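Asker: quick one, fold the following:
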Amino acid sequence: MSSGSLQQPAFIRFLSSMALSSLAYQMLVVAVGWQVYDLTHSAMSLGLIGLMQFTPQFLLTLVVGHVADRYDRRLIVVGTRLLQALLVSILALGSWQGWIAIHGIFACAFLLGATRAFESPAQQALLPSLIDSSNLPRALALNSSLREASVIIGPALGGLLYALHPEMVYWCSAVSFLLSSVAMSLIPKPAKIVHREPPTLRSVFAGFSYIRHNPVVLGAISLDLFSVLLGGATALLPIFARDILNTGPWGLGLLRAAPSVGAVVMSLLLARYAIRNNAGKIMFAAVAVFGVATIIFGLSESFLLSFTALLVLGASDMVSVVVRSSLIQLETPDEMRGRVSAVNFIFIGASNQLGEFESGVTAAWWGVVPAVVVGGIGTLLIVALWMKYFPALVQRQQLTKAVS
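Answerer: Prediction:
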């Protein structure tokens, strides 16, 4: 397998577009989180940002999957990123002119969640058509490493720009979304025609049906859902940065970037040394490490220890991402990848955005430290339960499709 097999113009443009979009979003996350906490000083408000993004993703799950399987996936991504650039520009204007309020930020978060609901399944389903299937695991690892590299730069840059002028973050994010849209528009239409199955009740629910009848994929997706739902603490980082670790926006940017630093290192290792055996056991071990790192972060009062715990957290999560993504993409027929990716995206959205809401609620009830520590313990309990109820996933050896 030659490295040149990944050096295809369409794939490179796809990577460029994805990295620019990820950079824009991560800068945006830092700015919105700090601005909301500045306006409200409320953990619940930080959690509501996640709920605002998750709600449209949940409501549109069935629609976006069919759209991704019936229409040009490139154009879907191009259109959604243009809309994202427009929404972020509104935040920039509001911050610059001083009329932005918490309800306006929540409204923009809701609309951004709606655009991402259409964008993500189309982008995920597009990738396998741009690369040979034998190279897909390596392509996914490379895709993840580049995305995470942009996630390292984005939060640090976003925190620095916010410390100068809040609106500067939003303007830079809007420009990055715009450039991402341009890069995606330069990808030629794939030669393989997507089978446009007419919409029926059965076809609409085909993604759910596929996952429900595949215990390996169901176990992998649901493990990620519940472990990150309980163990995620990113929504509370502004509180940890300001009130516990005594740092400012720049320190928050570093904390935001830390999981991605760990993820980049791990994804580069996985691109060089692919998982060939014991994939299921490796995935469970990684999720357990994720839970332990979450507990350590919650208990830490040292910036260095907190940063290190987030490094380990990101590295362990990347293992789960690569295993789950490879299983889904390699075992799903192209004509229904959009619907399966839409279901996968709602699971990811639930674990991330809904997890942020869960963190905000529990932090408001118990305090930020108990909320994070209990979440990490919950992740370890989920690992134990899933190893019992999904033995096929535990015993899974390779990431390629199992031969029956």
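
Asker: make it CA atoms for all contacts and neighbour counts henceforth
Answerer: Noted.

Asker: determine how far the longest helix anywhere in the chain lies from the middle of the whole chain.
Answerer: For the chain, the longest helix by residue count, based on DSSP state H, is helix 9-40. With C-alpha atoms, centre = their mean, to the nearest Å as the basis, helix 9-40 stands 11 Å off its chain's centre.

Asker: from the contact counts, what lies against it?
Answerer: Judged by 3 or more C-alpha pairs under 8 Å, 6 or more residues apart in numbering; DSSP states H and E, helix 9-40 is in contact with helix 43-59, helix 102-126, helix 136-164, helix 166-185, helix 237-239, helix 249-272.

Asker: okay, the angle between it and helix 166-185?
Answerer: Here helix 9-40 runs at an angle of 160 degrees relative to helix 166-185 (axes from the mean of the first three to the mean of the last three C-alpha atoms, to 10 degrees).

Asker: columns mean neighbour count on top of the helices and strands packed on helix 9-40, output as JSON lines?
Answerer: What follows is those, written out as JSON lines (neighbours: other C-alpha atoms under 10 Å):
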{"stretch": "helix 43-59", "mean neighbour count": "24"}
{"stretch": "helix 102-126", "mean neighbour count": "22"}
{"stretch": "helix 136-164", "mean neighbour count": "24"}
{"stretch": "helix 166-185", "mean neighbour count": "23"}
{"stretch": "helix 237-239", "mean neighbour count": "24"}
{"stretch": "helix 249-272", "mean neighbour count": "24"}
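
Asker: one more sequence to fold, the one below, so I can look at both together:
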Amino acid sequence: MSTTEPTSPLPASLPTTPLAIPDYRKFWIARFFSVVATSGMVVILGYQLYDVARGEYGMSIAEAAFQLGLLGLAQFLPLFLLTPIAGLVADRFDRRNVAGLAMCIDLTVALTLALTTGSNLLSLPLLFGLAALHGTARVFIGPALSSIAPNVVPAALMPKAVAINSMAWQIGSVGGPAMAGLLFAAHPTMPYWTSTALLALAAACTFIIRRLPPPESNRDAHPVRQIREGLSFVWNDRFLLGCVTLDLFAVLLGGATALLPVFARDILLIDGQPVGANGLGIMRAMPGLGAALVAFVLARHPITNNVGNKMLLGVVVFGLFTVGFGLSTNFYLSLLMLIGIGAGDMVSVFIRSTLVQLHTPDAVRGRVSSISGLAVSASNELGEMQSGVAAALLGAVGAAVFGGLGAIAVTAAWFFLFPELKAVRTFAARYR
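Answerer: Below you'll find the model as predicted:
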């Protein structure tokens, strides 16, 4: 593996934007459609689970909030168990086929939810089972799809590509929940039928990307040794280890968005009435809106200096706005706090994603992406579990405040434990 100097200006023969590359456009569309579909589907699934727990099972607010935590755990367990295998699959097989087939699994989840919702057959075991199947699909989509971009985009364009990737993710995260909330209000099955159609389109766009054969070095190596190599690579690289664990522990504690169904149904009011499913869709979209606005700015004016400290600062901003959301009793102020949560998180995610891609050789990129994806999913899904437990003990407000303060404390600790993070000044491609 050869080292390189920091990214240089683009040669005249190269495009000035990743969107000029046909395969990247297909990748971007697939990513966007899949995020719109799954983010909306998961939000409505969570709302239905909370509503079924409160209505059909007669649970208290605390008990139903704990079920939301268990929902996060149900999505995380497949990720925890299958991540090493998913990373290996992404490095040994054509990544577009791996991602496309996994999207078809998510399509099956959406179709099942549409049919069972329409037939009034929802139950907690069914919802937990479908959440676990969604987690299984995600564990294969993540490393395979995220590893496609570096294969079709020149290294010099990767910072812009990461920002545009994030726009797909964040715009989808805005539009998906908001659209799902409105569709759910019109008819409970409509969000799921829409997700089914969008996932079919996403899978189709993924399959028509040019063939991406795995690196030659991965074809004959023993699978167990390859899994061990991926884990060892991250563990022995303190920079990568710091990036991955920062996201893991900071967002693990700051997972206030898991409690949004509680705030929508039982805490935040408009004219004396709970904001309900429509309010939930709007709230769930606000972090994505904040992140999309930041991603748009970064796509035009990428961060180029002092990137390590700015990554850490983004997590601090995320924690501060999480505390603000927990303390807010006004629906519209809560929306602003959620926008701030997404904006702070986007700065950190943009820098971390770019650095991880540029600091990882292609031969292990799928495995490293799967480990990074596990950390992200652990922080999200286990963060939901932590938030559910904390809400049962401290109440939803106390859990959100505790989580935001915890994210700030983790960032302060990582500032000293991993000096490699703050030492990074620019985006330098360590590997081709």
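
Asker: please state their TM-score.
Answerer: After superposition, the two chains reach a TM-score (TM-score structural alignment, normalised by the length of structure 1) of 0.97; 403 aligned residues with a C-alpha RMSD of 1.4 Å.

Asker: looking at the helices and strands packed on helix 9-40 of structure 1, spot the one closest to Glu335 of structure 1.
Answerer: When the helices and strands packed on helix 9-40 of structure 1 are compared by C-alpha to C-alpha, helix 102-126 sits nearest Glu335 of structure 1, at 9.2 Å.

Asker: could you tell me where the closest one falls in structure 2?
Answerer: Matched against structure 2 by TM-score structural alignment, helix 102-126 of structure 1 falls on residues 124-148.

Asker: comparing the longest helix of structure 1 with structure 2, how large is the average distance?
Answerer: With mean C-alpha distance after the TM-score superposition for structure 1, helix 9-40 of structure 1 departs from structure 2 by a mean of 0.7 Å once superposed.

Asker: matching residues in structure 2 for that helix?
Answerer: Residue span in structure 2 matched to helix 9-40 of structure 1, by TM-score structural alignment: 22-53.

Asker: how far does the match of helix 102-126 of structure 1 sit from its chain's centre?
Answerer: That offset, for stretch 124-148 of structure 2, works out to 12 Å (C-alpha atoms, centre = their mean).

Asker: can you list contacts of that stretch?
Answerer: Here stretch 124-148 of structure 2 makes contact (C-alpha atoms under 8 Å, 6 or more residues apart in numbering) with 27, 31, 45, 49, 52-53, 71, 74-79, 82-83, 86-87, 90, 95-96, 98-100, 102-103, 105-106, 109, 365-370, 373-374.

Asker: of all the helices and strands packed on helix 9-40 of structure 1, which lies closest to Ile193 of structure 1?
Answerer: helix 102-126 (11.7 Å).

Asker: superposed on structure 2, where does that closest one end up, distance-wise?
Answerer: Mean for helix 102-126 of structure 1 is 0.8 Å (mean C-alpha distance after the TM-score superposition for structure 1).

Asker: likewise stretch 304-312 of structure 1?
Answerer: Mean for stretch 304-312 of structure 1 is 0.8 Å (mean C-alpha distance after the TM-score superposition for structure 1).

Asker: report the distance from that stretch to the chain centre.
Answerer: 20 Å.

Asker: and whichever residue in structure 1 pairs up with Leu374 of structure 2, what does it touch?
Answerer: In structure 1, Leu374 of structure 2 lines up with Ile346, judged by TM-score structural alignment. Contacts for Ile346 of structure 1 were tallied using C-alpha under 8 Å, 6+ apart; they are Gln57, Phe58, Thr61.

Asker: quick one: map the last one onto structure 2.
Answerer: With TM-score structural alignment defining the correspondence, Thr61 of structure 1 maps onto Thr83 in structure 2.

Asker: isn't its match up against Ser369?
Answerer: No - assessed by C-alpha atoms under 8 Å, Thr83 of structure 2 is found out of contact with Ser369, at 9.6 Å.

Asker: how big's the offset between the host helix or strand of Tyr210 of structure 1 and structure 2?
Answerer: Here Tyr210 of structure 1 sits within helix 206-212, counting by DSSP states H and E. On superposition with structure 2, the mean distance recorded for helix 206-212 of structure 1 (mean C-alpha distance after the TM-score superposition for structure 1) is 1.5 Å.

Asker: which bit of structure 2 covers the helix or strand just after that helix?
Answerer: Next helix or strand after helix 206-212 of structure 1 toward the C-terminus (DSSP H and E): helix 215-231. Counting by TM-score structural alignment, helix 215-231 of structure 1 pairs with residues 238-254 of structure 2.

Asker: in the matching stretch, what counts as buried?
Answerer: 239-254 (16 or more other C-alpha atoms under 10 Å).

Asker: which of those residues sits closest to Gly340 of structure 2?
Answerer: Of those, the one sitting nearest to Gly340 of structure 2 (C-alpha to C-alpha) turns out to be Gly254, at 13.1 Å.

Asker: now the closest one, nearest residue through space, not along the chain?
Answerer: Gly403 (4.2 Å; C-alpha to C-alpha, 6 or more residues apart in numbering).

Asker: map the one you found across to structure 1 for me.
Answerer: Aligned partner of Gly403 of structure 2 by TM-score structural alignment: Gly375.

Asker: just give me how far the match of helix 215-231 of structure 1 sits from the chain centre.
Answerer: With C-alpha atoms, centre = their mean, you get 14 Å for stretch 238-254 of structure 2.

Asker: same thing with stretch 320-335 of structure 2?
Answerer: 22 Å.

Asker: could you do stretch 87-102 of structure 1 as well?
Answerer: Per C-alpha atoms, centre = their mean, the centroid offset for stretch 87-102 of structure 1 relative to its chain is 25 Å.

Asker: what comes up buried for it?
Answerer: Per 16+ other C-alpha under 10 Å, stretch 87-102 of structure 1 contains these buried residues: Leu87, Val88, Ser89, Ile90, Leu91, Ala92, Gly94, Ser95.

Asker: which of those residues fall in helices?
Answerer: Per DSSP H, those map to helices at Leu87, Val88, Ser89, Ile90, Leu91, Ala92, Gly94, Ser95.

Asker: what's the second one aligned with over in structure 2?
Answerer: Just to be clear, that refers to Val88 of structure 1. Per TM-score structural alignment, Val88 of structure 1 is aligned with Ala110.
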